[in-house]
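Q: Please work out how this folds:
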Amino acid sequence: MRTPPRPGRRRGLLVAASAVLVAGLLAFHAAVPNTAAHLGSLLETFLPWLGLSIPVLAGLALWRRPAVSLPAVLLALLAWLGLFGGHLLPDRDRASDVTAVQHNVSDENADPAATVRGLLEVRPDLVALEELTPAALPAYAAAFPPEYPHHTVQGTVGLWSRYPLTGAAPVDIRPRAFGTDWNRGLRATARTPHGDVAVYVAHLPSVRLGLTGFDCARRDESAALLGARIAAEPLDRVLLLGDLNNTVHDRGLEPIAALMSTAESDFAFSWPAGYPVARIDQIMGRSLTVTEVWALPATGSDHLPIAARISFQGS
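A: Predicted coordinates for the structure are as follows:
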């Protein structure tokens, strides 16, 4: 008769199995199917937070069966570091040519002037805003000082710039189910001292988490339209600023993320403003190097602003 495993050994195996599961989800998150309630996208939205399980598992491993479970916990740690270790490295002095700010200001923001003052603390060259209502737009426009003489607003998204803007026009990223009054994209050419860059500002549809799962189909449809437009952009240098309602690991952003990149110098969580858990606001570049991204102090919005330094060197 085979002797059943002792309770301590069973618990050690359970800890080891849990650690292997965490490692697998981190390393192979793209393999989690999206067919059932978009669980893959839900996982990828909060993927960094799987790291919180690792110290818990390490403590249990040391308490129970270190020889059995610690190697599995180390595997989970290596998987997490492989994805997010770059965020833990100390910031280095990085050369940059342009500073940009991205902010969903919220259509319920009660103090546009204070919001703009907060955004300008980092002296950005480009400022992208979303959820600009017709009623609030004059207040935002009046809050920008003369150093930002160039701006364009298309629908509910806008761009303010130190540099001349040409060719400003709306970009159609509207899902089929939405009405023709839904306009959340724009494109303009910023004529910087370092060369022309196509600047896109976008606000993708929101996602919802409910009884039917993670509803992101319309966001994904809009991301595909935006990705196609960027792929066809004739200028080599492209800068995207927007509330994409995606993290860069979410497969729904793949049509854009396959073309563009962003910095890994900070998690820069931007939502929700009170207790930010994910960066769903993005600053990304093509033939540019986004050298650093960081979150700014809260405004009257439910999002935190994010800022980025961008280098044209080596692009």
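Q: Every contact and neighbour count from this point should use C-alpha atoms.
A: Noted.
Q: Stretch 292-303 spans what distance, first to last residue?
A: 19 Å (Cα to Cα, to the nearest Å).
Q: which other residues reach it?
A: Applying Cα atoms under 8 Å, 6 or more residues apart in numbering, the contact partners of stretch 292-303 are 103-106, 108-112, 114-115, 118-119, 262-274, 283, 304-310.
Q: Buried members of those residues into ChimeraX, please.
A: Those of the contacts of stretch 292-303 that count as buried under 16 or more other Cα atoms under 10 Å are selected in ChimeraX with:
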select :103,104,105,106,109,112,115,118,119,262,263,264,265,266,267,268,269,270,271,273,283,304,305,306,307,308,309,310
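Q: Counting only helices, which of the contacts of stretch 292-303 make the cut?
A: Using DSSP state H, 112, 114-115, 118-119 are the members of these that sit in helices.
Q: for the stretch 151-300 of the chain, what spans make up the strands?
A: 157-161, 165-170, 185-192, 195-203, 208-210, 213-215, 238-243, 281-286, 289-295 (DSSP state E, counting those that start in this stretch).
Q: Which of the ones you listed sits closest to residue 15?
A: Of all the strands of the stretch 151-300 of the chain, strand 213-215 sits nearest to residue 15, with 28.2 Å by Cα to Cα.
Q: List the buried residues of the closest one.
A: Buried-residue list, strand 213-215, by 16+ other Cα under 10 Å: 214-215.
Q: Likewise for stretch 13-30?
A: So, applying 16+ other Cα under 10 Å, buried residues of stretch 13-30: 13, 15-16, 18-20, 22-27, 29-30.
Q: One more: stretch 289-299?
A: In stretch 289-299, counting by 16+ other Cα under 10 Å, buried: 289-296, 298-299.
Q: what do you get for stretch 48-63?
A: Quick answer for stretch 48-63 (16+ other Cα under 10 Å): 48, 51, 54, 57-58, 60-61.
Q: Second chain to compare with the first, below:
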Amino acid sequence: MRPGQRAERMGNQVERENSGAAPTGRTRVPRWARCRAGQWVPGGEGNAGRRWAWTRGRVLTAFAVLTAGLLAFHRAVPNSPGHLGSLLEVFLPWLGLVVVLLLGLALLRRSATALVALLLPTAAWTYHFGGLLLPGEESGPHDLVVVQHNVSDENTDPAGTARALTDAGPDLIALQELVAPALAVYEKTLAPDYPYHAVRGTVGLWSKHPLTDARLLDIRPQGVTEPWNRGLRAAVHTPHGEIAAYVAHLPSVRVGASGLASSSRDESAGLLGEAVAAEPLKTVLLLGDLNGTVDDRGLDPLTSRMDVARRGFAFSFPAALPLARIDQVMARSATVAHIRTLPATGSDHLPVTARITLR
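A: Coordinates of the predicted model:
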């Protein structure tokens, strides 16, 4: 083909394209129906910024599936080294925020695949924690109201703290970190409404109902040589029968670069679980600062034997920005129907109150 003929042919092709005519031997695809592989394009190439794609968001999809796996199979995460499984379980409810973040990114990225994948962690979180968001059931005639509070050994207003706890109208009040001279203030302030009380070491129980057989509970982990009395057991004679009340303060845990340091806490939880298992009374209440959440496998010796709250998150620590509920109320042969926090006191913990339905 001569140069002149080639130029003439190219000119004719440009003229056909400008006039909207289809090239010879080809069918022109309407602009509104144009699409790329794997994409729905509602308005053609001019709407490229508004496309929803199945091929986008693969990283978001992977994170959604990973989050669902951690929620559903958190017990499969090994606890060694560094008690990583327990560390994950302490903050397990907060994976819901990860789901919300991934949802925002999926909408921003306009990834249909990621949105569908987010159904997995949403379902897992709802199954695990959704029931805690439901309103509490109506109180019944055989209910007890209890309050659990680590009052802090640095609390500068023990009298105000005691008055704040009585405002909830509980039948039982369990306290930890009781030290002199604050202990005398708690005893004096609570005495008018709670004539029965027992204190062993740094833990105590105040009751509207008579207490008997109060004794020290040995839950000291090995290696602790200094005075360490953080367990108490007493029988409470309620109008609905005799129950055993346990008050405990398990060892603290620390989060560091190597993970969660919780060996002493886990050992003490095991000793407490053995005491509960050996308790002859049918109904048992456990109130305490357990330095762990009910999802933490370190508290398995207790959660495997006792029921936990069915309603309410009640994050209690730290008081300034509560991230986890480490102040617990558990029961055997009774139901912890609902748990919630009370207003802040002079402690670094928030008080929690729970309604116990006796069976």
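Q: on that earlier part again, arrange the buried residues of stretch 289-299 of structure 1 in JSON lines, one row each, with distance to residue 250 of structure 1 as further columns.
A: Shown next, in JSON lines, are these (distance: Cα to Cα, whole Å):
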{"residue": "289", "distance to residue 250 of structure 1": "21"}
{"residue": "290", "distance to residue 250 of structure 1": "19"}
{"residue": "291", "distance to residue 250 of structure 1": "21"}
{"residue": "292", "distance to residue 250 of structure 1": "20"}
{"residue": "293", "distance to residue 250 of structure 1": "18"}
{"residue": "294", "distance to residue 250 of structure 1": "19"}
{"residue": "295", "distance to residue 250 of structure 1": "20"}
{"residue": "296", "distance to residue 250 of structure 1": "23"}
{"residue": "298", "distance to residue 250 of structure 1": "25"}
{"residue": "299", "distance to residue 250 of structure 1": "26"}
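Q: Which member of those residues is positioned nearest residue 170 of structure 1?
A: When those are compared for distance to residue 170 of structure 1 (Cα to Cα), residue 290 wins out at 24.3 Å.
Q: so what corresponds to the closest one in structure 2?
A: Taking TM-score structural alignment for the superposition, residue 290 of structure 1 sits opposite residue 336 in structure 2.
Q: Likewise for residue 82 of structure 1?
A: That one, residue 82 of structure 1, aligns with residue 127 by TM-score structural alignment.
Q: And the helix or strand containing that match against structure 1, how far off on average?
A: Counting by DSSP states H and E, the element that carries residue 127 of structure 2 is helix 119-129. Compared with structure 1 after the fit, helix 119-129 of structure 2 shows a mean deviation of 0.5 Å (mean Cα distance after the TM-score superposition for structure 1).
Q: And for that helix, what's in contact with it?
A: So helix 119-129 of structure 2 is in contact with 64-65, 67-69, 71-72, 93, 95-96, 99, going by Cα under 8 Å, 6+ apart.
Q: Ok, stretch 64-71 of structure 1 next?
A: Contacting residues not belonging to stretch 64-71 of structure 1 are listed as 8-9, 11-13, 15-16, 19, 58, 61-62 [Cα under 8 Å, 6+ apart].
Q: and the gap between the residue lying closest to residue 105 of structure 1 once chain neighbours are set aside and residue 46 of structure 1?
A: Leaving aside its chain neighbours, residue 105 of structure 1 sits nearest to residue 301 (5.2 Å; criterion: Cα to Cα, 6 or more residues apart in numbering). Going from residue 301 of structure 1 to residue 46 of structure 1 by Cα to Cα gives 21 Å.
Q: which one of the two has more residues nearby?
A: Set side by side, residue 301 of structure 1 and residue 46 show more neighbours around residue 301, with 22 against 15, by other Cα atoms under 10 Å.
Q: Can you find the partner of the more buried one in structure 2?
A: Under the alignment by TM-score structural alignment, residue 301 of structure 1 pairs with residue 347 in structure 2.
Q: try residue 169 of structure 1
A: Pairing criterion TM-score structural alignment: the partner of residue 169 of structure 1 within structure 2 is identified as residue 215.
Q: how close does its match get to residue 289 of structure 2?
A: From residue 215 of structure 2 to residue 289 of structure 2 the distance is 19 Å (Cα to Cα).
Q: With residue 189 of structure 2 instead?
A: Relative to residue 289 of structure 2, residue 189 of structure 2 is positioned 22 Å away (Cα to Cα).
Q: returning to what we had before: didn't the match of residue 169 of structure 1 look like it was pressed against residue 230?
A: No: contact criterion Cα atoms under 8 Å: residue 215 of structure 2 and residue 230 do not qualify, at 11.4 Å.
Q: what is in contact with these two at once?
A: Common neighbours of residue 215 of structure 2 and residue 230 (Cα under 8 Å, 6+ apart) are residue 200.
Q: Disregarding flanking residues, what is the spatial nearest neighbour of residue 102 of structure 1?
A: Per Cα to Cα, 6+ apart, closest to residue 102 of structure 1 is residue 128, 4.9 Å.
Q: Scan structure 1 for its longest helix.
A: In structure 1, taking DSSP H as the definition, the longest helix is helix 7-27.
Q: Report all helices and strands that that one contacts.
A: Helices and strands touching helix 7-27 of structure 1, by 3 or more Cα pairs under 8 Å, 6 or more residues apart in numbering; DSSP states H and E, are helix 53-63, helix 66-84.
Q: and the ones in helices among the contacts of stretch 292-303 of structure 1 as CSV, adding distance to residue 175 of structure 1?
A: Supplementary listing: these in CSV, determined by distance: Cα to Cα, whole Å:
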residue, distance to residue 175 of structure 1
112, 29
114, 33
115, 30
118, 33
119, 30
